[in-house]
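Peer 1: task: produce atomic coordinates for the following.
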Amino acid sequence: MAAIRLPVNPSTSSTTTSLFHRAAAGGTVGRIHCLSSSYPIPPSALSQDDLRKVAAIKAVEYVKSDMVLGLGTGVTAGFVVAEIGALLSSGELRGIVGVPTSKRTFDLAKSAGIPLSTLDKHPRLDLAIDGADEVDPDINLVKGRGGALLREKMVEAASDKFVVVVDETKLVLGLGGSGLAVPVEVVQFCWKYNQKRLQELFKHEECEAKLRLDAEGNPYVTDNSNYIVDLYFKAPIKDPRAAAEEMSALEGVVEHGLFLGMADELIISGKDGVRVKTK
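Peer 2: Have a look, this model is predicted:
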């Protein structure tokens, strides 16, 4: 596992400093790429969204003309989509085709001017870029708190390279260690049955299984017309690979939010700069 730290001292790294300038100067998502600042901005002064923009800008450097891209879902992935759209608009990129991982990303990419397709028409993708909810030291991920885990996993598994972009708050020592949700997508039919089975599966790990609700208090429905049962662990999952296999073996479980061994590179933006970590 290799990690590369990009310094943020303006006298030693104009490239990285430029990323921070652009992120801080971009008052709206659509302006991330185009604006710059004439004064040094210390990374410590940036907000979490600014740090996400920095990581997104760095990730888009992997994109080349004529690529077929997997477009992720979530705040950071939204910044990636906006950056790609800006580069297409300026003529710096051409011939890009995007495969979105959710209806939200479809709408965002369409408004950004990115030509779109599906896995049916493009079963192999050159590159996928997406965020993550948690990242462990081996670049295993928890994803799906935005509700798009099934389509994200399908698109990213079909990609020749999968680059993950996060800010440093997403780093954990073990998956599930943040205490936030590990999503499991289940069919609506007898969802309580599967909720109870998931609860029982992790009874020795002090896990609580809860049906996800929307803002109106109704069951949250995914783009695939399924429900989500969120698993809340009080400590990191002891054996994520075994947990993934056991969840996948349950009838009625469509997909889970453990993305194990899928990411090729990780871009982390934090108060100390930008790091690129590879397998």
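Peer 1: from here on, just use CA atoms for contacts and neighbour counts.
Peer 2: Will do.
Peer 1: how close does L149 get to A132?
Peer 2: Per CA to CA, to the nearest Å, L149 is found 10 Å from A132.
Peer 1: what touches both of the two?
Peer 2: Here L149 and A132 have K143 as joint contacts, going by CA atoms under 8 Å, 6 or more residues apart in numbering.
Peer 1: now do the helix or strand containing I267: which elements does it pack against?
Peer 2: Secondary-structure assignment from DSSP states H and E places I267 in strand 265-270. The criterion is 3 or more CA pairs under 8 Å, 6 or more residues apart in numbering; DSSP states H and E, and the helices and strands that strand 265-270 contacts are helix 48-60, strand 162-167, strand 273-278.
Peer 1: was I right about G257 contacting P183?
Peer 2: Yes. Proximity of G257 to P183 meets the contact threshold set by CA atoms under 8 Å, at 5.2 Å.
Peer 1: got any residues that touch both of the two?
Peer 2: When contacts are counted by CA under 8 Å, 6+ apart, G257 and P183 are jointly contacted by K143, G144, L149.
Peer 1: got the contact list for the strand holding I267?
Peer 2: Residues lying outside strand 265-270 but in contact with it, judged by CA under 8 Å, 6+ apart, are 43, 51-52, 54-55, 58-59, 139, 162-168, 274-279.
Peer 1: same check, this time on stretch 213-232
Peer 2: Counting by CA under 8 Å, 6+ apart, 102-103, 147-148, 176, 179-188, 191, 195, 207-212 sit against stretch 213-232.
Peer 1: could you redo the last one with a cut-off of 6 Å?
Peer 2: Stretch 213-232 has contacts (CA atoms under 6 Å, 6 or more residues apart in numbering) with 179-188, 207-212.
Peer 1: these in strands, which ones?
Peer 2: The subset of the contacts of stretch 213-232 located in strands under the criterion DSSP state E comprises A181, V182, P183, V184, E185, V186, C207, E208, A209, K210, L211.
Peer 1: neighbour count and distance to A112 for those - can I get that in CSV?
Peer 2: Compiled in CSV, those are given as follows (neighbours: other CA atoms under 10 Å; distance: CA to CA, whole Å):
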residue, neighbour count, distance to A112
A181, 24, 30
V182, 25, 31
P183, 28, 29
V184, 30, 31
E185, 28, 29
V186, 25, 32
C207, 21, 40
E208, 19, 39
A209, 23, 37
K210, 18, 36
L211, 19, 34
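Peer 1: another for comparison:
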Amino acid sequence: MAVELSPIDKAKFVAAKRAVDCIEDGMKLGLGTGSTAAWMVRCLAERIREEGLQVQGVPTSSRTAELARSLGVPITTLDEARWLDLTIDGADEFDPELNLIKGGGAALLQEKIVASASDQMIVITDAAKEVRQLGAFPLPVEVIPFGWKSTKTLIEELLGSMNVLSCECALRMKDGAPLLTDEANYIVDLHLKRINEPRQLSMALNQIPGVVENGLFIDICDMVIIGHGDGSVVVRDANSREIKGERVEFEPSDNVFANPED
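Peer 2: Okay, the predicted model is just below:
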């Protein structure tokens, strides 16, 4: 039985389904985190059930690991897999060069480690995430809890010398307390509005003591698949610079909705 989806969920679903079609038998996969990546895990589980696809997945968060287990997707650790064929993940923003901002789901550290240990990274997203210039979405920076206020002060001092539109920084909270990542770190969100030199900013942030990693993904993404609510997708390839439109069947079965992520 087909399930009725909202236009935004249709867009996420078709992007995820198109990306999962790139997976080949025997691959070791990085499994991203977030609402669009959750669609990918469901579509992957359906291929495993229907086709007997043999894969191993490395989740980028405890949430993704829980979802994969519940759907019967085999998972392992990055240490066991050692190197991956493909990572499929979402993004909070991407620019024309396929540079990304990630970390809205507070999983940026594991996401960047896993993506960097992969032969290829495919980003699945909807059209609203495409921007001419990064920075409208707050840039997450993962910091250790010890001395986090001093680290935040150093970040603010750095931003004063960078080519950004705003320098506002805020500790991310949850239920009245600092949000904790899977590594028990904090997230400081940088509300920059515009980032003119993302590569320079990324390198400078990671030089600050107390900063673990930042959410700028530079030269990591190989392909972006943009889903639309009418069932079409646009595929952008970073290497060939090719942009092509395709159509994807967007009527998911009930099986795809098994144990959906909240």
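Peer 1: ok so, going back, and the contacts of strand 265-270 of the first structure, which are buried?
Peer 2: Applying 16 or more other CA atoms under 10 Å to the contacts of strand 265-270 of the first structure, the neighbour count classes 43, 51-52, 54-55, 58-59, 139, 162-168, 274-278 as buried.
Peer 1: the second structure: which residue goes with D138 of the first structure?
Peer 2: With TM-score structural alignment as the criterion, D138 of the first structure lines up with E97 in the second structure.
Peer 1: neighbours around its match, how many?
Peer 2: The burial count assigned to E97 of the second structure is 16, neighbours taken as other CA atoms under 10 Å.
Peer 1: disregarding flanking residues, what is the spatial nearest neighbour of it?
Peer 2: Counting by CA to CA, 6 or more residues apart in numbering, A238 is the residue found nearest to E97 of the second structure once chain neighbours are left out, at 7.2 Å.
Peer 1: in terms of contact, does the one you found touch D222 like I think?
Peer 2: Yes. Contact status for A238 of the second structure versus D222: in contact at 5.1 Å, counting by CA atoms under 6 Å.
Peer 1: what does A59 of the first structure correspond to in the second structure?
Peer 2: Residue pairing (TM-score structural alignment): A59 of the first structure is matched to A19 of the second structure.
Peer 1: next one: V99 of the first structure
Peer 2: In the second structure, the position corresponding to V99 of the first structure is occupied by V58, as judged by TM-score structural alignment.
Peer 1: and E200 of the first structure, by the same measure?
Peer 2: E200 of the first structure maps onto E157 in the second structure when the alignment is built from TM-score structural alignment.
Peer 1: quick one: that match is in a helix?
Peer 2: Yes. Assigned with DSSP: H, G, I helix; E, B strand; the rest coil, E157 of the second structure falls within a helix.
Peer 1: would CSV of the helices and strands packed on strand 265-270 of the first structure with distance to L119 of the first structure be doable?
Peer 2: Conversion of these to CSV gives the following (distance: least, CA to CA, whole Å):
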stretch, distance to L119 of the first structure
helix 48-60, 21
strand 162-167, 16
strand 273-278, 26
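Peer 1: coming back round to it: quick one, the strand holding I267 of the first structure and strand 162-167 angle?
Peer 2: Orientation of strand 265-270 of the first structure against strand 162-167 (axes from the mean of the first three to the mean of the last three CA atoms, to 10 degrees) gives an angle of 10 degrees.
Peer 1: show me the contacts for the aligned partner of P140 of the second structure in the first structure.
Peer 2: Across the two structures, P140 of the second structure finds its equivalent in P183 of the first structure, going by TM-score structural alignment. The neighbours of P183 of the first structure, taking CA under 6 Å, 6+ apart as the test, are G144, D230, H256, G257.
Peer 1: restricted to strands, list those.
Peer 2: Restricting the contacts of P183 of the first structure to those inside strands, with DSSP E as the criterion, leaves D230, H256.
Peer 1: export the contacts of P183 of the first structure to a markdown table and append columns for neighbour count.
Peer 2: Converted to a markdown table, the contacts of P183 of the first structure look like this (neighbours: other CA atoms under 10 Å):
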| residue | neighbour count |
| --- | --- |
| G144 | 29 |
| D230 | 24 |
| H256 | 25 |
| G257 | 26 |
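Peer 1: that older thread, what is the burial count for the match of V99 of the first structure?
Peer 2: Using other CA under 10 Å as the criterion, the residues surrounding V58 of the second structure number 24.
Peer 1: same thing with L154 of the second structure?
Peer 2: Other residues near L154 of the second structure come to 16 when the count uses other CA under 10 Å.
Peer 1: circling back to that earlier point, just name the closest of the contacts of P183 of the first structure to G95 of the first structure, please.
Peer 2: G144 (29.2 Å; CA to CA).
Peer 1: how about that closest one, what does it touch?
Peer 2: By CA under 6 Å, 6+ apart, the neighbours of G144 of the first structure are P183, G257.
Peer 1: distance-wise, check R197 of the first structure relative to Y232 of the first structure.
Peer 2: In this structure, R197 of the first structure lies at 14 Å from Y232 of the first structure, with CA to CA as the measure.
Peer 1: quick one, the lengthiest helix in the first structure and strand 162-167 angle?
Peer 2: Once the first structure is assigned using DSSP state H, the helix that runs over the most residues is helix 75-90. Angle, helix 75-90 of the first structure to strand 162-167, by the same axes, to 10 degrees: 110 degrees.
Peer 1: who's in contact with the helix or strand following helix 75-90 of the first structure?
Peer 2: Remark: after helix 75-90 of the first structure, the chain's next helix or strand is strand 97-100, criterion DSSP H and E. Contact with strand 97-100 of the first structure is made by V68, L69, G70, L71, F106, P115, L116, S117, T118, as judged by CA under 6 Å, 6+ apart.
Peer 1: wait, the first one touches I129, no?
Peer 2: Think V68 of the first structure. No. Taking CA under 6 Å as the contact criterion, V68 of the first structure and I129 are not neighbours in contact, 11.3 Å apart.
Peer 1: would you format the ones in strands among the contacts of stretch 213-232 of the first structure as CSV with distance to G270 of the first structure included?
Peer 2: Shown next, in CSV, are those (distance: CA to CA, whole Å):
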residue, distance to G270 of the first structure
A181, 23
V182, 24
P183, 26
V184, 29
E185, 31
V186, 35
C207, 30
E208, 31
A209, 32
K210, 32
L211, 33
